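S.K.: okay, here's the prediction I keep looking at, along with the sequence it came from:
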Amino acid sequence: MASRKRVPTESHNKGPEGSAVAVGKRSRAGDQRHIAALILARGGSKGIPLKNIKTLAGIPLIGWVLRAAVDSELFDSVWVSTDHDDIEKVALSSGARVHRRSAEVSKDSSTSLDTIQEFLRLYPEVDIVCHIQATSPCLHPFHLKGALEYITEQGYDSVFAVVRRHHFRWQEVKKEKGELTRPLNLDPANRPRRQDWDGELCENGSFYFSTRDLIEKQGLLQGGKVAYYEMRPEYSVDIDVDIDWPVAEQRVLRYGYFGRDSPEVVRLLLCNVSGCLTEGRIFLSASGAEMISVNTRDTAGLRMLQREGVEVVLLTSSLDPVAQDLSQIVSQRLGCEVLRVGERPLEDLRPLVKKRDLTWKDVAYMGNEEVDVEVLNLAGLSAVPSDAPLMAINGAKYICSAAGGRGAVREFTEHIRLQKKKAKSQLEQDRIDRTNC
């Protein structure tokens, strides 16, 4: 299926009074329907205040699904439906348009269907809606692409995401009936082995594709000719239901979508010494000698990458002579190159990348200052320590939970290694997709 390339237009961020003008050029022949992604993000939350924009692994929660929707290039428009100013700001900064929902559909008792129906009344140009759940941060563009093809290529009216579960379920029974529970999906006398049972398909809430006719005429999100799209368990994360924040962060770091340029395998890591391998403090001896420390967990992480075939180059600045001396010691122990960079690191690093016949997608970069932003944006994977300045944080694809010199480099090396495992998992998801076709 051909994709639609999203191109910003002047009307891109108009409010509900504007029309749903397409934000991308159609390249698919035949199907001329307007397909919109819609993320519902009400400001009220009984459990976690403003949960939809609470930071998860360095990015607002809603930002994970917005990145997947925008990068998929499948949608003519990507929307966030909200009643809160702060959520609106995050949506606009992520490349989405904003539908300011009315008070009538912003109540605790309001349903998703109520809000989507209001959206469709305001934007008659929309023919197909993909309702994406903001609390599903492990969504990837390939999930959306595989599901949409059921509608655009096979004529289905609705498609929703499921995960296969192998759980034996029991129904609770009132005590006065003489029993406390009865089996729902098994015969206790003939319990099947896991390998002999296909399991059950359970909604995971990640997304629901529906046609306008189905929603308006029948009042349904699932109906007509219905299909399901099976997602693997590792991608089926629902913070609303079955997972808490620390566990969710670990799942997202392992299986989340980090952008279209995120590489499957990193071949080169460029790492600043000052502020990344060091913590920014200088110790003075009684004789006046300056000393700085390095965390052994960080250097161990660099060694692991080297053993897996990733080249490591340490970066230092002429403005930091103490870090230069340290980098020489560390490089001797690691057997890696040291490169001195100037006030614009990109100018010094371009020849290095070209000499190795690499693209920026093959490169991981760790910096911690505003001068690093250009390279942080270009690199396939990029990171900053938790104590980096805001400009650097905004340019990075990954924000470490650890500070510079206190395990941030080790954390980033673990993240790089996880991307390789994630690529293998995606190959397995592709196998499921082909099986279900």
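M.R.: Sure thing, it's come through.
S.K.: alpha carbons only for contacts and neighbour counts from here, please
M.R.: OK.
S.K.: so what does the helix ranked longest in the chain touch, helix or strand wise?
M.R.: In the chain, with assignment by DSSP state H, the single longest helix is helix 408-436. Secondary-structure packing of helix 408-436 (3 or more CA pairs under 8 Å, 6 or more residues apart in numbering; DSSP states H and E): strand 226-231, helix 245-255, helix 296-307, strand 381-384.
S.K.: out of the ones you listed, which is closest to residue 433?
M.R.: Among the helices and strands packed on helix 408-436, strand 226-231 comes nearest to residue 433, with 7.6 Å by CA to CA.
S.K.: how about the helices in the stretch 51-200 of the chain?
M.R.: Here the stretch 51-200 of the chain has its helices, by DSSP state H, counting those that start in this stretch, at 61-72, 85-93, 112-122, 141-152.
S.K.: what's the angle from the first one to helix 141-152?
M.R.: To tie it back to what came earlier, the one meant is helix 61-72. 60 degrees (axes from the mean of the first three to the mean of the last three CA atoms, to 10 degrees).
S.K.: got the helices of the stretch 51-200 of the chain as TSV, with distance to residue 375 columns?
M.R.: Formatted as TSV, the helices of the stretch 51-200 of the chain follow (distance: least, CA to CA, whole Å):
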stretch	distance to residue 375
helix 61-72	20
helix 85-93	20
helix 112-122	40
helix 141-152	25
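S.K.: dump these into a markdown table; add mean neighbour count and distance to residue 104 as well.
M.R.: A markdown table is the format used below for these (neighbours: other CA atoms under 10 Å; distance: least, CA to CA, whole Å):
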| stretch | mean neighbour count | distance to residue 104 |
| --- | --- | --- |
| helix 61-72 | 24 | 23 |
| helix 85-93 | 17 | 17 |
| helix 112-122 | 17 | 9 |
| helix 141-152 | 20 | 30 |
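S.K.: I'd like to know which of these lies nearest to residue 330.
M.R.: Once those are compared by CA to CA, helix 61-72 is nearest, at 36.2 Å.
S.K.: by how many degrees do the closest one and helix 245-255 diverge?
M.R.: Going by the same axes, to 10 degrees, helix 61-72 makes 20 degrees with helix 245-255.
S.K.: name the helices or strands packed onto helix 61-72?
M.R.: Partner elements for helix 61-72 (3+ CA pairs under 8 Å, 6+ apart): strand 77-82, helix 85-93, helix 141-152.
S.K.: and the nearest residue to residue 235 once chain neighbours are set aside, how far from residue 237?
M.R.: Spatially, and ignoring its direct neighbours in sequence, residue 235 is nearest to residue 138 (5.0 Å; CA to CA, 6 or more residues apart in numbering). In this view, residue 138 and residue 237 are 6 Å apart by CA to CA, to the nearest Å.
S.K.: next one for the comparison:
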Amino acid sequence: MRACLRAESIDQVVVSTDHEGIAETARQAGAVVVERPAELSGATASSESAVLHALDALGAEPEVVVLVQCTSAFIDPADLSAAVRRVLDGEADSVVSGLPTHEFLWTAAGSGVNHDPAVRPRRQDREPQFRENGAFYVMRTAGLREHGHRFFGTVAVQPVPARHAIEVDDPEDLELVRALAPFIDRPEPIDVDCVITDFDGVHTDDRAYVDSDGREMVLVSRSDGMGVSLLKRSGGEGAGHVHRTEPGRGRPRPQAGRAGAAGPGRQAHGAARLAEHRGPRPGAGGVRRQRRQRPRPDGGGRLADRHPRRAPEGARRRPRRADQARRVGRGARAVRQGGGRPA
């Protein structure tokens, strides 16, 4: 659906289904849903019958109709638009997506299908053939109604790369698609006003280096700083880095950005404060800070921010693990320098 919505040559995306869950997902993605009747939902129903039913249900008669099958997980919107233009420009009446191949095909009986086994030409001496990959079919609506099937008149092939030609026909194909998705799917544009990231493990490799004086250091990448600069130049109002202090890590490190929050669990609090400071953007909802009730000794309650309660005035603060570690470090240095136990 997202590929169709992003294709420049496609005006409307329609999903035909008899499944309410699929229908709701399609609506959320921005597609128009046509409820498919039971007689067209069985295993013997053709795809053409579903397309013709959708056209009748919508009362629409576009010049070109595109059949996209959900068994193809990777579809390039540019390929869809190119195929539509070939029909609109009169180059073809029907266009099918296909994978260029130089494969030699055999029957189970050992006979060559697309070649003579006695003559084995080199790959570079052969013209590619195309394997229909079932991703999409583009056709003139009038021709579909006249012939009742997707192939008629002048048929052309829209080449697609091998990484986009995978069909999901069994569970193994689905596992393969899920494994390849992070490498094949292109990032889609999203509406972002501000980016807030953690520091440890995001702008570092999640390792800490401690010198002989107990000072902690981390390794950062200059490319992260360049990425933040490019983000700001793209029109965003800024990027914030949330830092924190973990037990045994000493003071929070100074970090670039516009938001800061120290202490475990306070990143969300810092992000909420930043959002409140910026104010709601036009067309965006307001920011609501998460609060919870805290019991009072008298049985009442009050609203409090979701962060650790501060100690009462005058109360003795229990030393942090980081403070204890620094004291132990100073004691160890005294032993090494004086040769005895520290006083």
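M.R.: It's in. This one's a predicted model, so the numbers in the text were calculated from it and none came from an experiment.
S.K.: circling back: let's have the helices and strands packed on helix 408-436 of the first structure in a markdown table, adding distance to residue 353 of the first structure.
M.R.: Formatted as a markdown table, those follow (distance: least, CA to CA, whole Å):
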| stretch | distance to residue 353 of the first structure |
| --- | --- |
| strand 226-231 | 37 |
| helix 245-255 | 26 |
| helix 296-307 | 17 |
| strand 381-384 | 14 |
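S.K.: need the winner for burial among the ones you listed.
M.R.: Ranked by mean neighbour count, these are led by strand 381-384 with a mean of 30 (mean count of other CA atoms under 10 Å).
S.K.: residue contacts, the equivalent of residue 168 of the first structure over in the second structure?
M.R.: Using TM-score structural alignment, the partner of residue 168 of the first structure in the second structure is residue 104. By CA atoms under 8 Å, 6 or more residues apart in numbering, the residues touching residue 104 of the second structure are 112-115.
S.K.: the same query, at a cut-off of 10 Å, please.
M.R.: 112-117, 120 (CA atoms under 10 Å, 6 or more residues apart in numbering).
S.K.: farthest pair within these?
M.R.: Across the contacts of residue 104 of the second structure (CA to CA), the longest gap, 12.9 Å, separates 113 and 120.
S.K.: of all the helices of the stretch 51-200 of the first structure, which one is nearest residue 436 of the first structure?
M.R.: Closest among the helices of the stretch 51-200 of the first structure, using CA to CA: helix 141-152, at 10.2 Å.
S.K.: counting by contacts, list what that closest one packs against.
M.R.: The contact analysis (3 or more CA pairs under 10 Å, 6 or more residues apart in numbering; DSSP states H and E) places helix 141-152 of the first structure against helix 61-72, strand 128-133, strand 158-165, strand 200-211, strand 226-231, helix 408-436.
S.K.: rebuild those as a markdown table, extending it with distance to residue 247 of the first structure.
M.R.: As requested, these are exported to a markdown table (distance: least, CA to CA, whole Å):
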| stretch | distance to residue 247 of the first structure |
| --- | --- |
| helix 61-72 | 14 |
| strand 128-133 | 18 |
| strand 158-165 | 19 |
| strand 200-211 | 17 |
| strand 226-231 | 19 |
| helix 408-436 | 16 |
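S.K.: and of the ones you listed, who's closest to residue 274 of the first structure?
M.R.: Nearest to residue 274 of the first structure, of all those, is helix 408-436, at 11.6 Å by CA to CA.
S.K.: can you tell me the closest non-neighbouring residue to residue 197 of the second structure?
M.R.: Spatial nearest neighbour of residue 197 of the second structure, excluding adjacent residues (CA to CA, 6+ apart): residue 241 at 5.0 Å.
S.K.: quick check: the closest residue to residue 342 of the first structure other than its chain neighbours vs residue 343 of the first structure, distance?
M.R.: With CA to CA, 6+ apart as the criterion, residue 342 of the first structure has its nearest non-adjacent residue at 6.3 Å, and that residue is residue 317. Residue 317 of the first structure sits at a distance of 8 Å from residue 343 of the first structure (criterion: CA to CA).
S.K.: who has more neighbours, these two?
M.R.: The residue with more neighbours, out of residue 317 of the first structure and residue 343, is residue 317; 18 against 12, by other CA atoms under 10 Å.
S.K.: tell me who's in contact with the more buried one.
M.R.: The contact partners of residue 317 of the first structure, by CA under 10 Å, 6+ apart, come to 272-274, 323-324, 339-343, 345.
S.K.: please redo it, this time with the cut-off set to 7 Å
M.R.: Each residue near residue 317 of the first structure by CA atoms under 7 Å, 6 or more residues apart in numbering is listed here: 340-342.
S.K.: kindly report the same for residue 260 of the first structure.
M.R.: residue 71.
S.K.: host element of it?
M.R.: When elements are assigned from DSSP states H and E, residue 260 of the first structure belongs to no helix and no strand.
S.K.: and it, how far is that from residue 142 of the first structure?
M.R.: Here residue 260 of the first structure is placed at a distance of 11 Å from residue 142 of the first structure (CA to CA).
S.K.: for residue 111 of the first structure, same thing?
M.R.: 28 Å.
S.K.: now swap in residue 376 of the first structure and tell me
M.R.: Distance, residue 376 of the first structure to residue 142 of the first structure, using CA to CA: 25 Å.
S.K.: repeat that for residue 195 of the first structure.
M.R.: Remark: distance between residue 195 of the first structure and residue 142 of the first structure (CA to CA) = 28 Å.
S.K.: likewise residue 251 of the first structure?
M.R.: Counting by CA to CA, the separation of residue 251 of the first structure from residue 142 of the first structure is 18 Å.
S.K.: how about residue 271 of the first structure?
M.R.: From residue 271 of the first structure to residue 142 of the first structure the distance is 31 Å (CA to CA).
S.K.: ignoring the adjacent residues along the chain, who's closest to whatever residue of the second structure lines up with residue 227 of the first structure?
M.R.: In the second structure, the residue paired with residue 227 of the first structure according to TM-score structural alignment is residue 156. Spatially, and ignoring its direct neighbours in sequence, residue 156 of the second structure is nearest to residue 95 (4.8 Å; CA to CA, 6+ apart).
S.K.: these two touch, right, the one you found and residue 155?
M.R.: Yes: counting by CA atoms under 7 Å, residue 95 of the second structure does reach residue 155; the two are 5.7 Å apart.
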